[in-house]
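*Asks:* from the sequence below, what's the structure:
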Amino acid sequence: MTANDLMTSHGVAVLLCGPDGRKLGGGETALDLIGDAMGCQAEVVAVPVDRVADEFFTLRSGVAGDVVQKFANYRIRLVIVGDITARVAGSDALRDFVREANRGGQVWFVTDRTELERRLTPA
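*Replies:* This is a model prediction of the structure:
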């Protein structure tokens, strides 16, 4: 996989971020990914959990809120791909955030690409 790949799943263009690159750690890096998505007309940006800064998962830092707000402003969906079981187990607030995010359509936390594709399947 290159740094970023574009795939289409169920008619939805998804920018798949590669494992290498800047960590998603605030508004600036969010805007960089949003710009990449807009450049290839992607509706969804899928970021591997290894490319998400630790501060994102510490909700009181405000990083997650900043990132999510940027993606919402530009109407591009954000998907964090990977296992966050240990992080969720250590934080009730994060567990609640992930649960609520996964109920909506703006931000999802999925374990792998297969789950992402399943979530993109029309109802």
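*Asks:* CA atoms for contacts and neighbours, from now on please.
*Replies:* Noted.
*Asks:* which parts of the host helix or strand of Arg118 are buried?
*Replies:* Element membership for Arg118 (DSSP states H and E) is helix 113-120. Applying a neighbour-count criterion of 16 or more other C-alpha atoms under 10 Å, one finds 116, 119-120 buried in helix 113-120.
*Asks:* please provide the structure for the following sequence as well, for comparison with the first:
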Amino acid sequence: MPDLLVEHHGVHVLVCDDDGAPIGSLQDALDHLVGAAFEGAELVAVPAGRFDDSFYDLSSGLAGAILQKFATYRLRLAVVGDISHHLLASAALPDLVREANRGRDIWFVADLDELVARLAPR
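*Replies:* Sure, this is the predicted structure:
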């Protein structure tokens, strides 16, 4: 299935394909996520498995660079899927996830249903 641009509760969401290109560098994120979002997306929903393990190892700096690039381009990001094994392996990642999920620009969600629920007006 290719990436799909859909609308949920008035927000244009680029739902990325599970089988898309892996994201192992900042350039990968720019090429395959940010570039694709320019077709009208406000939020990019990326399957957690598309990110290289180094994204979840905060000491690599990859997550910080990608999150900063999304902020620079005023795009929102949702990492969609189970990242529990990464959370167990890291002391810092759970804090990042908790803080990100308190905001409105970066979310870590279990599935697309959770994302759609978070986008619903309150």
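*Asks:* can you give me the TM-score here?
*Replies:* Their TM-score after superposition, calculated using TM-score structural alignment, normalised by the length of structure 2, is reported as 0.94; 121 aligned residues with a C-alpha RMSD of 1.0 Å.
*Asks:* picking that back up, now the buried residues of helix 113-120 of structure 1 in CSV, with distance to Leu94 of structure 1?
*Replies:* What follows is these, written out as CSV (distance: C-alpha to C-alpha, whole Å):
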residue, distance to Leu94 of structure 1
Leu116, 20
Arg119, 21
Leu120, 23
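*Asks:* where along structure 1 do the helices fall?
*Replies:* Counting by DSSP state H, the segments of structure 1 that form helices are 27-39, 63-73, 85-89, 92-103, 113-120.
*Asks:* tell me what the second one is packed against?
*Replies:* Under the contact criterion of 3 or more C-alpha pairs under 8 Å, 6 or more residues apart in numbering; DSSP states H and E, the helices and strands touching helix 63-73 of structure 1 comprise helix 27-39, strand 77-81.
*Asks:* quick check: that helix compared with structure 2, mean distance?
*Replies:* When structure 2 is superposed, helix 63-73 of structure 1 averages 0.4 Å from its matched positions, counting by mean C-alpha distance after the TM-score superposition for structure 1.
*Asks:* and the contacts of that helix?
*Replies:* 24-27, 30-31, 34, 55-59, 77-78, 106-107 (C-alpha atoms under 8 Å, 6 or more residues apart in numbering).
*Asks:* and for the third one?
*Replies:* The set of residues external to helix 85-89 of structure 1 that reach it, using C-alpha under 8 Å, 6+ apart, is 57, 94-95.
*Asks:* which one of those residues has the most neighbours?
*Replies:* Phe57 (22 neighbours; other C-alpha atoms under 10 Å).
*Asks:* that residue touches Leu94, doesn't it?
*Replies:* Yes: with contact defined as C-alpha atoms under 8 Å, Phe57 of structure 1 reaches Leu94; the gap is 6.8 Å.
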